[in-house]
Structures are given as structure tokens and as C-alpha cells.
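In: here is my input; please provide its structure:
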Amino acid sequence: MTTPYQLTYQLYYWPNLQGRGEFVRLALEEAGVAYEDVARQKKGMPALQGSLDFDEVDHPAFAPPVLRAGELLIGQTANILLFLGARHGLAPRAEAGRLWANQLQLTIADIVNEAHDTHHPLSTNLYYEDQQKAANVRAQDFVAERIPKFLGYFEQVLANNRGRGAYAVGSRLSYVDLSLFQLMAGLRYAFPNAMARQEHGWPRLVALHDAVAARPRIAAYLASKRRIPFNEDGIFRRYPELDG
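Out: Below you'll find the predicted structure:
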């Protein structure tokens, strides 16, 4: 019998952004499973909007990303990765390990939210230029205090897993490692000067980033047109004045 995860997945996310959808794309690419990036296809935006509409689906998400797997419609990045990890060998089999992976993914979501708020500290409904003074203050704190606190934590997670491989959870690659790669890539894009000064303090994270980038399926994805470039409409944005 065909199970949902043997079907072609449908990913609903904004067509020109990496954003939170990129964490899901990386897992799908590493798993080597078929998926459609729906909103990037012709007439895909109405389908994306439908995944958020109470009139069209029973359990609409508040916002993308959303993943359709057969009859399942799953929202929230960490929730989607919890689902994919269990079905495609990207998470531990034991319950304790799966919960630990989910906990780490939720912590990654916290720093991703804070990275977004460096350029939109007052309101998502205002342009960056309308809140640049507040953004300068927020970004200075993020660079000086929050990046070291979060990445120092993840560095220790990797250190504590020594002897079980160079991974965050268990003895093999998980979706957490893919997400840490994306986090490092995004921070390097948005804050190249700050990261260049600081990342010598996180050698395991740097090594993990490089190891993930070199994995055959991920390397092929990064070199393909499926990988949307970082840009100033996404979560990680490069504004030189914020890169203290």
C-alpha cells in the first residue's frame, strides 16, 4: 500500500524567498524524495493561499511553510521536520532522541526569529527604512550578545555529542544538522564582518557547515536553480550598516 511519504510532497512557501521554507527544502533534498515547490510553479500562489484558508482546508496553517503529504497538511517548520525526520532517516528512532532533535530545531527557530527582528524590530508592516534607527540598536545587541549565546550553545551541543560522530543528535546526520548549516549560511550572508570576527570560536559548527555543504545531494542542490539566492526580502538580509 502506498503511504503518504511515498507520494510526491507539495511544499507551499513564497516563491522568491529561502526563508523558513529553506529548512524544509534542505531536508527534502537530502532525503532524495520527490517534491513540488508549488508557489514557484505557474498559478501556484492560489494553491499556497488555499493552504491557509479555513474555507478550503480543515486545518489551515497560520503562515507558510506548509507541507502536503497525501491527505496530511502540516504547518510550522519544526513540525514539518519532525514529520520528515521520522520518515526519511533524518531523526533518531528513539522517542528521547526525536524530542531532543525537535527541541534543538525550536531553538534554531528562536535565533532565526531574532535575526529577522534585526531589520524589522518594530513592525513587520513597516519598511526597513522606516525603522532603521531601532534596527541599528537591535542589530548591535544581536551581533554582540545573541549570536555568541546561541552559537555557543550549539557548539556545546556538538561537543557533548563527541564520540557519536560530528553531528548534533546521535551518530548520523539529522535535519538539525541541515538546519544548523542553513543558520550558519544565513548569518554569514547577513553579518559577514561579525561572523568573520567571531566564528573561530565555533570550530565544530564551521566544520558541520562545510560537511553538510559537501554532501552529494546538498552540493547538487546548492549548485542548482532550485536553491534561491539569499536576498533582501528574506529572513537573513545584508544591510552593511547593521553588520557591526
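In: use CA for all of it now, contacts and neighbours both
Out: OK.
In: distance-wise, check Gln105 relative to Lys43.
Out: Note on Gln105: its distance to Lys43, by C-alpha to C-alpha, to the nearest Å, is 32 Å.
In: give me the more crowded residue out of the two.
Out: The neighbour count for Gln105 versus Lys43, taken as other C-alpha atoms under 10 Å, is higher for Gln105 (22 against 10).
In: helix or strand: which one has the more buried one?
Out: Secondary structure assignment for Gln105, by DSSP states H and E: helix 95-119.
In: next SSE downstream of that helix?
Out: Heading C-terminal from helix 95-119, the first helix or strand you meet, by DSSP H and E, is helix 132-141.
In: helix 95-119 and that following helix, what's the angle between them?
Out: Computed by axes from the mean of the first three to the mean of the last three C-alpha atoms, to 10 degrees, the angle separating helix 132-141 from helix 95-119 equals 140 degrees.
In: same for helix 132-141, what does it pack against?
Out: helix 95-119 (3 or more C-alpha pairs under 8 Å, 6 or more residues apart in numbering; DSSP states H and E).
In: any idea how far the helix it packs on is from the chain center?
Out: How far helix 95-119 lies from its chain's middle: 9 Å, per C-alpha atoms, centre = their mean, to the nearest Å.
In: residues of it that come out buried?
Out: Of all the residues in helix 95-119, those buried under the rule 16 or more other C-alpha atoms under 10 Å are 98, 100-102, 104-109, 111-112, 114-119.
In: can you pull out the helices in this protein?
Out: Under the criterion DSSP state H, the chain contains helices at 21-31, 44-50, 77-87, 95-119, 132-141, 147-160, 175-190, 192-198, 203-214, 216-222.
In: and this one, please, so the two structures can be compared:
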Amino acid sequence: MRYELFYWTGIQGRGEFIRLALEDAGADYIDVARKRGDKVIMSYLRGLQEGSLPFAPPFLKAGRLVIAQTGTILAYLGPHLGLVPGGAAAEFYAQQLQQTICDIVMEVHDTHHPIAASQYYEEQRAQARKRAQVFREERLPKFLDYFESIIERGNGRQALSRHSYVDLSLFQLISGLDYAFPNAMQRMRGRIPRLRALAERVADRPNIAAYLQSSRRIPFNEQGIFRHYTALDPAS
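Out: Below you'll find the model as predicted:
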């Protein structure tokens, strides 16, 4: 099957979690908006296309199916791409972990847009500094300690019994946090050795290594979810 991924051009965003799964599996897919522009996404959001009505990208077209929401898309792709262990228990556990990753990604977004997504960061800097401080000091350690324990409770190397889309998403999470909060992440380094080792192993996977070196991998920037603002990540 040839998959069609719909996500905004110019940013990694939530679509990157889907791209990593497709790239790792060597799947046949097209990043539709990069070929045809963002307007093609709007036609789906306005209900002008057949299939289910997505609220926002990312969404994936697989045959006649239109599947939205990052966690739901990965739950669908996991068994089809061999990126989740077999059995209902493993599939549900993978979904649980992915939804928790989605939770922290939302909190990352809210560090630079704590008041309204419709307002620029520059319009809410004071509130962003307060929100980012709470994130760095309380939420970031809580989430990363949790994911570290997940790997420890498993086989010590992966989130599940074997490589899965959850590992790919944890790699993207760590990469994004390193970009957005390098100082906070440096302070966390000694607490998350298993997460660090996992991220390095994922980066070394042949298909992922090739993807990271390709033009398909959009660099992190200040238009996406993971943004680096010095005021939100002080050195001390």
C-alpha cells in the first residue's frame, strides 16, 4: 500500500512521529502537502473530500481510510509495518505509551504558547517564562523519569519487548527536547541513561540514519512544536 501523509510544510511538528515510523519501515508513502501545498490539507479539514473528517493534521490516507491523530495513526500503522509486538496487550500498551508521549509534546507546545495558540510567542513572553519554569523543574523530570522506568522495567533497551514505534517516538521526543531545552536536558542527562542509549540506537538504524541525513528531515525551527528560546531555558 502507498500511504499518503498530510501535514503542514516547513515544520516537523506532530507529523514527524508518523514520518519516522514510515521511514524506519521503508514504507511507500508520499508527504502530500510537500508535493501539492498546504491547500490540499484544507480541503480535507473543510469536509470537501471523502472519508472521515479530521480536526487537524497529521492525518493519514490508507486506501479509502482517513485516519487522524498521531496516536491513532501509529496504532494503525504499528501492526501493518511490523512496528509493534503481536497481541492485544502489547498493542494497547504501545498506545498507552504513545498517548503519554503526546501529553508531554502538548506541554512542550504550551511552554511557548501558554495563553493562546492564536497569539505569537512575543505576545505572551512573561507567561511563557513562568510556564517553562514549571515545565523544566516539575513536568520534564516527571515524564522522563517515567519513560526511563518503562525501559528499565522492560528489557533495559526498548520500551516494549522489541523495537516499536514507541522507540521511534521517544527518539523524536529526546531530539526535540535537546533542541528546545538543551540546558535543562543536560542537567537531566545522568538520570536518563537508558533513554539516551535508546535514542542513539534509533538514530543508528539504517533507514533512520539515512532519513536524518536527507532533505526529507526538516530541521527543528521556531515555527514547530519544539522551539528554542533562550529565555525559556536559562543556563542555571
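In: now the TM-score, please.
Out: The TM-score (TM-score structural alignment, normalised by the length of structure 2) is 0.97; 234 aligned residues with a C-alpha RMSD of 0.9 Å.
In: using JSON lines, please lay out the helices of structure 1 together with distance to Phe236 of structure 1.
Out: Listed next are the helices of structure 1 as JSON lines, based on distance: least, C-alpha to C-alpha, whole Å:
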{"stretch": "helix 21-31", "distance to Phe236 of structure 1": "12"}
{"stretch": "helix 44-50", "distance to Phe236 of structure 1": "22"}
{"stretch": "helix 77-87", "distance to Phe236 of structure 1": "16"}
{"stretch": "helix 95-119", "distance to Phe236 of structure 1": "6"}
{"stretch": "helix 132-141", "distance to Phe236 of structure 1": "12"}
{"stretch": "helix 147-160", "distance to Phe236 of structure 1": "13"}
{"stretch": "helix 175-190", "distance to Phe236 of structure 1": "5"}
{"stretch": "helix 192-198", "distance to Phe236 of structure 1": "11"}
{"stretch": "helix 203-214", "distance to Phe236 of structure 1": "17"}
{"stretch": "helix 216-222", "distance to Phe236 of structure 1": "17"}
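In: which one of the ones you listed lies closest to Pro65 of structure 1?
Out: Pro65 of structure 1 lies closest to helix 21-31 among the helices of structure 1, at 5.2 Å (C-alpha to C-alpha).
In: the helix holding Gln105 of structure 1 corresponds to what range in structure 2?
Out: Counting by TM-score structural alignment, helix 95-119 of structure 1 falls onto residues 88-112 of structure 2.
In: kindly report the same for stretch 232-239 of structure 1.
Out: Counting by TM-score structural alignment, stretch 232-239 of structure 1 pairs with residues 222-229 of structure 2.
In: check stretch 211-221 of structure 1 too.
Out: Stretch 211-221 of structure 1 maps onto residues 201-211 of structure 2, going by TM-score structural alignment.
In: endpoints of the matching stretch, how far apart?
Out: 14 Å.
In: contact partners of stretch 232-240 of structure 1?
Out: Applying C-alpha atoms under 8 Å, 6 or more residues apart in numbering, the contact partners of stretch 232-240 of structure 1 are 17-20, 112-113, 115-116, 119, 186-187, 189-191, 230-231.
In: from the chain's centre, how far out does that stretch sit?
Out: Using C-alpha atoms, centre = their mean, the offset of stretch 232-240 of structure 1 from its chain centre is 15 Å.
In: same check, this time on stretch 158-169 of structure 2
Out: On the basis of C-alpha atoms, centre = their mean, stretch 158-169 of structure 2 sits 13 Å off its chain's mean C-alpha point.
In: next: stretch 208-215 of structure 1.
Out: Distance, stretch centre to chain centre, for stretch 208-215 of structure 1: 15 Å (C-alpha atoms, centre = their mean).
In: equivalent analysis for stretch 136-147 of structure 2, please.
Out: Its chain's C-alpha centre and that of stretch 136-147 of structure 2 lie 16 Å apart, by C-alpha atoms, centre = their mean.
In: likewise stretch 137-154 of structure 1?
Out: 18 Å.
In: equivalent range in structure 2 for it?
Out: The aligned range for stretch 137-154 of structure 1 is 130-147, by TM-score structural alignment.
In: what sits up against the matching stretch?
Out: Contact with stretch 130-147 of structure 2 is made by 104, 107-108, 110-112, 114, 159, 184, 188, 191-192, 195, 232-233, as judged by C-alpha under 8 Å, 6+ apart.
In: redo that, cut-off 7 Å
Out: Thr111, Pro114, Ala184, Ile192, Leu232 (C-alpha atoms under 7 Å, 6 or more residues apart in numbering).
In: next: stretch 34-52 of structure 2.
Out: Under the criterion C-alpha under 7 Å, 6+ apart, residues Phe6, Trp8, Thr9, Ala33, Leu53, Pro54, Phe55, Ala56, Arg64, Leu65, Val66 lie in contact with stretch 34-52 of structure 2.
In: now these: which count as buried?
Out: Buried members of those, scored by 16+ other C-alpha under 10 Å, are Phe6, Trp8, Thr9, Ala33, Leu53, Pro54, Val66.
In: reformat those residues as CSV; add distance to Ala203 of structure 2.
Out: Shown next, in CSV, are those (distance: C-alpha to C-alpha, whole Å):
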residue, distance to Ala203 of structure 2
Phe6, 24
Trp8, 24
Thr9, 23
Ala33, 26
Leu53, 34
Pro54, 31
Val66, 29
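In: nearest to Asp24 of structure 2 among those residues?
Out: Closest approach between those and Asp24 of structure 2, by C-alpha to C-alpha: Phe6, at 18.0 Å.
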